[in-house]
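Novice: the sequence and its predicted three-dimensional model are supplied below.
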Amino acid sequence: MSTQESVALPPLVQPAAALTPEEMQRYSRHLIIPEVGLQGQLRLKNAKVLVIGAGGLGSPAMLYLAAAGVGTIGIVDDDVVEASNLQRQVIHTVRDLGRSKAQSARDSILDLNPGTAVVLHETRLDAGNALDIFAGYDVILDGTDNFATRYLVNDAAAILGKPYVWGSILRFDGQVSVFWDRYGPNYRDLYPEAPPAGSVPSCAEGGVLGVLCAQIGSVMVNEAIKLITGIGSTLLGRVLVFNALQMSWRELKVRKDPHGEPITELADYEAFCGVGPAPVVDAGHTVSATELAAMLRSRDDGGASFELIDVREPGEYEIVRIPGARLVPKGRILSGEAAGELPRDKELVLHCKSGARSAEVLRELLDHGYTKVRHLDGGVLAWVRDVEPEKAVY
């Protein structure tokens, strides 16, 4: 099938019966736009939009959906608000620290527009609940940062015949598109195969410019509004790629694979993306934060020598580090690039932020014949908690 340019999309939602006088006043700037008008606003009032993730992209998206007059917003999120979220997740405030993100987002939406109905799904989206949750909505917005969820969202939307607005951000780069298997390409036409596990860092590992969330999230809402009202030309068949450093947009065309297999059922998405459970590390290859502190003191006093290897990214290393640690990022180790930097004749102690990445590197080194290697259980978070509580966490 050709791209969106040759596909006329009907309005996604039937119009509601009427607007109240208060709604006429609130949405007056929409009503005087010929392409939107009364009928478009009535369609927005009748629309049900599901937002997956009340995080960086979900935050601006939900606020603008509510401001635009979308009648029902569903929120899928099982996380709580942390201090590091506030740099970009503008729907939450300091008062919300420790609260459910879904509940925090609901309160902000209702503060902005009490006429919006908010439905909470405080659960982790998976193959067992996605179809049931999606069934109650007209369009799905997904701004999550992992490939397993993206494929799940795509497949569930395709099975139910619903459009899916996708956004992705990392550091200074953003991408956004519309996928609708009924009329054009789906996410699998853009990414037939998932990238190797660990090859693309999450925002927690690689960072993200906070304002990028607003730039990409607002485009996602723009696409949802066009789908709901049937106006304009959507991004179906096109991917917008944004570089915030260069302040440049470029467009990629995406066509439906004529040989692609129909999507008829959900799958094991973590297996498809090569994401399994965290490596199991036996006690003989693990060290606690207090044990590591004692090892460092002993080494400084002339005791047993060892190398402390930090497998995080350089930006993380700048925020907080364990004294004496040498930075060798995980990607360089797994690719083999740093093989000559890791001695085999000296004990290695690996660490990351929480222990997941260092456990992965530990398993890789053991598989390649290293025998004198351990990792810090709980990572920097455990070190700050148990040894240097005055240091910052992120």
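Specialist: Okay, I see it. Since the model is a prediction, treat every value here as computed from it, not as a measurement. Numbers count the residues shown, from 1 in each chain.

Novice: contacts and neighbour counts: CA atoms only from here.
Specialist: Fine.

Novice: please enumerate the helices of the stretch 151-300 of the chain.
Specialist: Per DSSP state H, counting those that start in this stretch, the stretch 151-300 of the chain carries helices over the ranges 187-190, 203-206, 210-229, 269-272, 289-300.

Novice: can I get those in TSV with distance to residue 74 and mean neighbour count?
Specialist: Formatted as TSV, those follow (distance: least, Cα to Cα, whole Å; neighbours: other Cα atoms under 10 Å):
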stretch	distance to residue 74	mean neighbour count
helix 187-190	22	20
helix 203-206	24	15
helix 210-229	14	23
helix 269-272	23	16
helix 289-300	42	15
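
Novice: try this one next to it:
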Amino acid sequence: MTADRLGRFARHIVLPEVGGVGQVALDKSHVVLVGCGGIGSPSLQYLAAAGIGRLTLVDDDVVDVSNLQRQTIYTPSDVGRPKAEAAADWVRRFDLGLEVDPVMARVGDGNAPDVLSGADLVLDGCDNFATRLLVSDTCVALGIPLTSAAIGRFQGQVANFAGHLPDHACYRCFVGDAFDAVDCDTCAADGVLGAMVGMVGTFAAMHAMRVLLSGHAALGEPQFGTLHLIDGLAPSMRPLRIAKDPACRGCGPERHSANAA
């Protein structure tokens, strides 16, 4: 690393749990961020601040004035712009040493493998179950760890999944098949507190770094298959273990049979 990069990440490097080896690992990492909204904005800020070397930002929405209450990377001048494009510009202003690729599209059956391929980790903060399940299934197929983060009013959920590994659950093991539709509750209908979204998004970034630093540093286990439930009103956090579903069509024998056919 160059002298200016060493200075920038000095507070990471002096941590025994990260160190120089860990910082180099972050620099060499590629993270795909699905959704540049409420969860994606604070997640992106701290992933970029951590020095993640390559970021792919995926979102098909445009910035709305109502987003500014919680989506902290945007300003009034961004209203009407594609979120992925505006988010990429934020990264470029923040750190010229990072590579950033905006994808102004929704992840779908036709593009999911191309969009996610090559990532070391996918962080999904999108707003509908159909996309979440497709992202999970694609991560399993491609062998990519997934950090999933969601929020509903004052409750957040964050978990790391590795359904491509033996005996590890995937996101579909958690929610099942009932939600293969665009049926999530929305912030517009239910409301959301901006600081609560920030809490969940930054925790998701921290959880993603657990995966990226696994094997390179001592930040802690990736905690695959442990769902962290965050109650913003109490406040409190409690872990919930997600068991692998042997009949899961995302990571179970059915998927392997379909691939073999």
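Specialist: Received, thanks. For clarity, every value in this text was computed on a predicted model and none was experimentally measured.

Novice: ok, and the closest non-adjacent residue to the counterpart of residue 69 of the first structure in the second structure?
Specialist: By TM-score structural alignment, residue 69 of the first structure lines up with residue 51 in the second structure. Computed as Cα to Cα, 6 or more residues apart in numbering, the closest residue to residue 51 of the second structure that is not its neighbour in sequence is residue 27, at 5.5 Å.

Novice: still on that earlier bit, can I get the helices of the stretch 151-300 of the first structure in JSON lines with distance to residue 376 of the first structure?
Specialist: Shown next, in JSON lines, are the helices of the stretch 151-300 of the first structure (distance: least, Cα to Cα, whole Å):
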{"stretch": "helix 187-190", "distance to residue 376 of the first structure": "38"}
{"stretch": "helix 203-206", "distance to residue 376 of the first structure": "18"}
{"stretch": "helix 210-229", "distance to residue 376 of the first structure": "30"}
{"stretch": "helix 269-272", "distance to residue 376 of the first structure": "26"}
{"stretch": "helix 289-300", "distance to residue 376 of the first structure": "7"}
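
Novice: indicate which one of the ones you listed is closest to residue 117 of the first structure.
Specialist: With Cα to Cα as the measure, helix 210-229 is the member of these nearest residue 117 of the first structure (16.8 Å).

Novice: distance between the closest one and the chain's centre?
Specialist: What separates the centre of helix 210-229 of the first structure from the centre of its chain is 15 Å, taken as Cα atoms, centre = their mean, to the nearest Å.

Novice: again with stretch 51-63 of the second structure
Specialist: Distance, stretch centre to chain centre, for stretch 51-63 of the second structure: 10 Å (Cα atoms, centre = their mean).

Novice: follow-up on the earlier one: need the contact list for the residue nearest to residue 51 of the second structure.
Specialist: 51-54 (Cα atoms under 8 Å, 6 or more residues apart in numbering).

Novice: do that again at 10 Å, thanks
Specialist: Residues near residue 27 of the second structure by Cα atoms under 10 Å, 6 or more residues apart in numbering: 1, 5, 21, 48, 50-54, 97-98.

Novice: repeat that for residue 2 of the second structure.
Specialist: residue 8.

Novice: okay, now residue 247 of the first structure: neighbour count?
Specialist: Around residue 247 of the first structure there are 9 other residues, counting by other Cα atoms under 10 Å.

Novice: which residue lines up with it in the second structure?
Specialist: Looks like residue 247 of the first structure aligns to residue 235 there (TM-score structural alignment).

Novice: isn't its match up against residue 199?
Specialist: No: here residue 235 of the second structure lies out of contact with residue 199, judged by Cα atoms under 10 Å, at a distance of 11.3 Å.

Novice: assign the match of residue 69 of the first structure to helix, strand or coil.
Specialist: coil (DSSP: H, G, I helix; E, B strand; the rest coil).

Novice: what is the burial count for it?
Specialist: Using other Cα under 10 Å, residue 51 of the second structure has 23 other residues around it.

Novice: quick one: the strands in the stretch 151-261 of the second structure?
Specialist: In the stretch 151-261 of the second structure, the strands defined using DSSP state E, counting those that start in this stretch lie at 155-161, 226-231, 236-241.
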